[in-house]
Structures are given as C-alpha cells and as structure tokens.
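Sequence unavailable; structure follows:
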C-alpha cells in the first residue's frame, strides 16, 4: 500500500501539460522510427508544449531548441512528403564525410559560445545543456533529411538528457527520454533495414546523396 501512496503522491505532482508533452513526444519519435510521416504533426505539438515546460525549468537552451525544432519539423514534414515517383517513401541515406566535417566543429563552437553566454544567467547546467542542444540541432536536421546516423546521435544525447531532467525533477520527461533511447535504437535498426540495398549489400546513393557529396 505504501508504494501505491508514493505513486499517487508522485502523480499528483505531475502537470497535464507535461503529460501531454510526453505522450505526443513518444508518439512522434516512435512514428519517426518506423518511418511514418505522421511523426511530424505530433512533433510540432510536443515541441510547442515543451517551450513552456523548459522555460519554467530555466533550461533556456532547450527553450531555444524547441523553437528550432518547430521550424525543422515543418521542413521535415515537407521533405518527407516529396518522395520520388518510383518510391513509396523518401529513401534513407548514409551520412557523408562533408556532413561529419561540418557537424563536429559546429557542435563544439555552438557549445562553447552558448555555454559561455548562459553561465551568466540563471540557466541550469549551461555547458551540458548547450552541448545537448548542439547535438540535437544536428541530429534533427539529419532526421529531417532521412540520414540514417541521426539515430546514433539521438541515442547519445538522450542518455545525457535522462540525467539532466532527473536532476531537474522533470521525472516524466526523464522517463520519456529513457524510452527515446530504446526507440532511437529501434529506429536505427529499422531504417537500416529499409535502406535501399545494392546487390553487394551497400547502400545505394539517391539523388540527394549525390547532391550532398
């Protein structure tokens, strides 16, 4: 009975705003993992809610990140709808060397600059928050462009977020991000299976890959 009372007390301290944010967040990530375009409208709802949640928690880098997610989610919704005439869905692509060379320095520079600014505010964990934000910026672009390796970035950053949100007493959100880790692993496995394969087992290049190279 004591456990039940503890759970009831814990539940009473959760807000409906966070509950809805968690539900829509889980739906959008799961639908993305199974390569379903309907992940994007749920993503738009979830990030809108988390703008308010993170502002209250003083995770200001995450607030800005949600605005960015809102825009990229709209772009992803559009991009995924532009499938080739010969395909049922936009093909999955591998990350290119150019994208890696752009992404890594961008993450480092963004983390240093934003973290240095946020440490003079009331922001919590300015450098950790900024690093996770930088990784998320890159991962979200790769997700919108259907780059397979976006899921590996999400696994890494979501593990860090679980710790951050636990310390900030956003327990439902921490649980959500722990589930995100599992979904991201599933997404990587499923997208790899869905990728267009050549006879020798290598991923075929799509026109988009050729443009990025």
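That came through, no problem. Not measured: the values here are computed from a predicted model. Numbers count the residues shown, from 1 in each chain.

from here on, contacts and neighbour counts on C-alpha atoms
Fine.

So what touches stretch 153-167?
Contact with stretch 153-167 is made by 132, 135-136, 139, 171, 173-175, 177-178, 180-182, 184-185, as judged by C-alpha atoms under 8 Å, 6 or more residues apart in numbering.

Buried only: go through those for me.
Buried by 16 or more other C-alpha atoms under 10 Å: 132, 135-136, 139, 171, 173-174, 177-178, 180-181, 184-185, out of the contacts of stretch 153-167.

Tell me which of these fall in helices.
Using DSSP state H, the members of the buried ones among the contacts of stretch 153-167 that fall in helices are 132, 135-136, 139, 171, 173-174, 177-178, 180-181, 184-185.

Tabulate those residues (TSV), appending distance to residue 27.
Below are those laid out as TSV (distance: C-alpha to C-alpha, whole Å):
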residue	distance to residue 27
132	21
135	21
136	18
139	18
171	18
173	14
174	16
177	12
178	14
180	10
181	14
184	13
185	15
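
List just the nearest of those residues to residue 146.
residue 139 (10.2 Å; C-alpha to C-alpha).

Which neighbouring residues are in contact with that closest one, exactly?
150, 151, 153, 154.

In helices only, show me these.
Filtering these for helices - DSSP H - leaves 150, 151, 153, 154.

try this one side by side with the last:
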C-alpha cells in the first residue's frame, strides 16, 4: 500500500514536472500560453505538496492559480486593451514587490510555526515569499520577475531534497537555469521592443 502510494506520488511529480517545463519554456519565449500549462502543473503540485506537508507551498500554488488567470488576461489585454509589453519595475513597483516578500514571509512563518505540523516553517516561508513577489511581477510582465523567482528557486532546491521530492528538486534546478536564460531573453526582447518603438515614432 505504501509502495503504491509512493509510486503514485512519483508519477504525479513526473507529470507535474512535464507541464512545469513546458510552462517555463513558453514563459521564456514570452508566450501567453505559458499560463495554460501552468494551471495544469499547479493543480497536480497542490496534491503532491499536501501529501508532503508543505502547506505554505500549497497556498503558494493557490496564489499561482489566481495569478495565472490574472496574468493571462493582463498579458493579452493590459490596461491599454492591447498586448502588454515587457518592461522594468518603477520605484513604486519595486517597493510593492519587496512589501509582498516581507508581508508573505511574516504571515507564512507565523502560520507554519504555530498552526501546522511543518518541520521547516522558516525555510518554507522564505521560498514562498520570493515566489509570490516573482509571480506578481510575472503577471505584470516585469523583467525582474525572473530575479525574484530565481531567489525562490535556489532556496527551494535543498528544501525539495530534504523532503525527498527529488523529481521536484531536479525540476527546480531546471527552473533556475531557465530563469537565468529567461531574464537574458526578456532583456533582449525588451531592447528590441524599445528599438522598434523608437524606429516607428
């Protein structure tokens, strides 16, 4: 019975990883359909994480689900009813992103420490805090999203190994590599968009 359960979790990790890989590849290409594969990966991950008592990560995935729907709409239409271009954060957005990190860390660390059986409350809270901010920036199509997400990824890798979620640990290594590549790709795309804007002005 236990062996069957572990096999099921491994299979689900593999499927969730596959959807996650497609998602991040599409995100790197600045493709709006990244969110469709992201939603599938999120739903699978929530079940796996629940079985592993990573409760903050479950909440993170619920947030991802909401932000995926918001991000898809914003990428497609934005405020100007046309596809939103890649851009950098301004001072106000930078403060908001760091405010999300701080607020999320304080709330998650408190909740995990005093209201769950998590054995890694601070560790889990830090991973979630940076990921929340990164996902918010991703939905806004801000290039800095890759920086926040990669901070979350680099901290998450040893956490997944500690929880013996080796497939997810491997995927997180891949996400870190793709996050670095994504930042460079978006920077190039943003430069091309600016040059095109200047050329047509």
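That came in fine, so what should we check first? These figures come from a predicted structure and were not determined experimentally.

After superposition, what's the TM-score here?
Overlay of the two chains. TM-score (TM-score structural alignment, normalised by the length of structure 2): 0.86; 190 aligned residues with a C-alpha RMSD of 2.4 Å.

returning to what we had before: mind giving me the ChimeraX select for the ones in helices among the contacts of residue 139 of structure 1, buried ones only?
This is the ChimeraX syntax for the buried subset of these, where burial follows 16+ other C-alpha under 10 Å:
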select :150,151,153,154
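
okay but residue 188 of structure 1 is in contact with residue 152, surely?
Yes: counting by C-alpha atoms under 8 Å, residue 188 of structure 1 sits close enough to residue 152 to count as a contact (7.1 Å).

Please say which of the two ends up with more neighbours.
Higher neighbour count among residue 188 of structure 1 and residue 152: residue 188, with 21 against 15, using other C-alpha atoms under 10 Å.

In stretch 23-41 of structure 2, which residues are buried?
Those would be 23-28, 30, 32, 34-35, 37-41, for stretch 23-41 of structure 2 by 16+ other C-alpha under 10 Å.

which part of structure 1 lines up with it?
The aligned range for stretch 23-41 of structure 2 in structure 1 is 28-46, by TM-score structural alignment.

OK, contacts around residue 63 of structure 1?
50, 51, 52, 54, 55 are the contacts of residue 63 of structure 1 under C-alpha under 8 Å, 6+ apart.

What segments of structure 1 are strands?
In structure 1, no segments count as strands under DSSP state E.

Could you check how far residue 149 of structure 2 is from residue 7 of structure 2?
When C-alpha to C-alpha, to the nearest Å is the yardstick, residue 149 of structure 2 and residue 7 of structure 2 sit 29 Å from each other.

Ignore what I typed, I meant residue 73 of structure 2.
In terms of C-alpha to C-alpha, residue 73 of structure 2 sits 37 Å off from residue 7 of structure 2.

Neighbour count: these two, which is higher?
residue 73 (17 against 12).

which position in structure 1 aligns with the more buried one?
Per TM-score structural alignment, residue 73 of structure 2 is aligned with residue 78.

Next one: that match from residue 128 of structure 1, what distance?
Residue 78 of structure 1 is 32 Å from residue 128 of structure 1, by C-alpha to C-alpha.

before we move on, what about residue 158 of structure 1?
12 Å.

So for those two, which residue has more residues nearby?
Neighbours per residue, other C-alpha under 10 Å: of residue 158 of structure 1 and residue 128, the larger number sits with residue 158, 23 against 16.

gap between the aligned partner of that one in structure 2 and residue 172 of structure 2?
Matched across to structure 2, residue 158 of structure 1 falls on residue 153, judged by TM-score structural alignment. To residue 172 of structure 2, residue 153 of structure 2 is 6 Å away according to C-alpha to C-alpha.

Then residue 189 of structure 2?
24 Å.

Equivalent analysis for residue 2 of structure 2, please.
26 Å.

pretty sure residue 65 of structure 2 is in contact with residue 37, am I right?
No: counting by C-alpha under 8 Å, residue 65 of structure 2 stays clear of residue 37, with 11.1 Å between them.

in structure 1, which spans are helices?
Under DSSP H, structure 1 gives helices at 2-12, 16-33, 39-56, 60-81, 97-118, 126-144, 150-167, 171-194, 207-212.

right, so the ones you listed: which one is the most enclosed?
Among those, helix 126-144 has the highest mean neighbour count (mean count of other C-alpha atoms under 10 Å), at a mean of 21.

In structure 2, what range does that one match?
Going by TM-score structural alignment: helix 126-144 of structure 1 matches residues 121-139.

So what's the gap between stretch 117-135 of structure 2 and the chain middle?
Its chain's average C-alpha position is 12 Å from that of stretch 117-135 of structure 2, according to C-alpha atoms, centre = their mean, to the nearest Å.

next one: stretch 94-109 of structure 2
The answer for stretch 94-109 of structure 2 is 15 Å, by C-alpha atoms, centre = their mean.

Relative to structure 1, what is the average displacement of it?
With mean C-alpha distance after the TM-score superposition for structure 1, stretch 94-109 of structure 2 departs from structure 1 by a mean of 2.0 Å once superposed.

quick one: that stretch aligns where in structure 1?
So stretch 94-109 of structure 2 sits over residues 100-115 in structure 1, by TM-score structural alignment.
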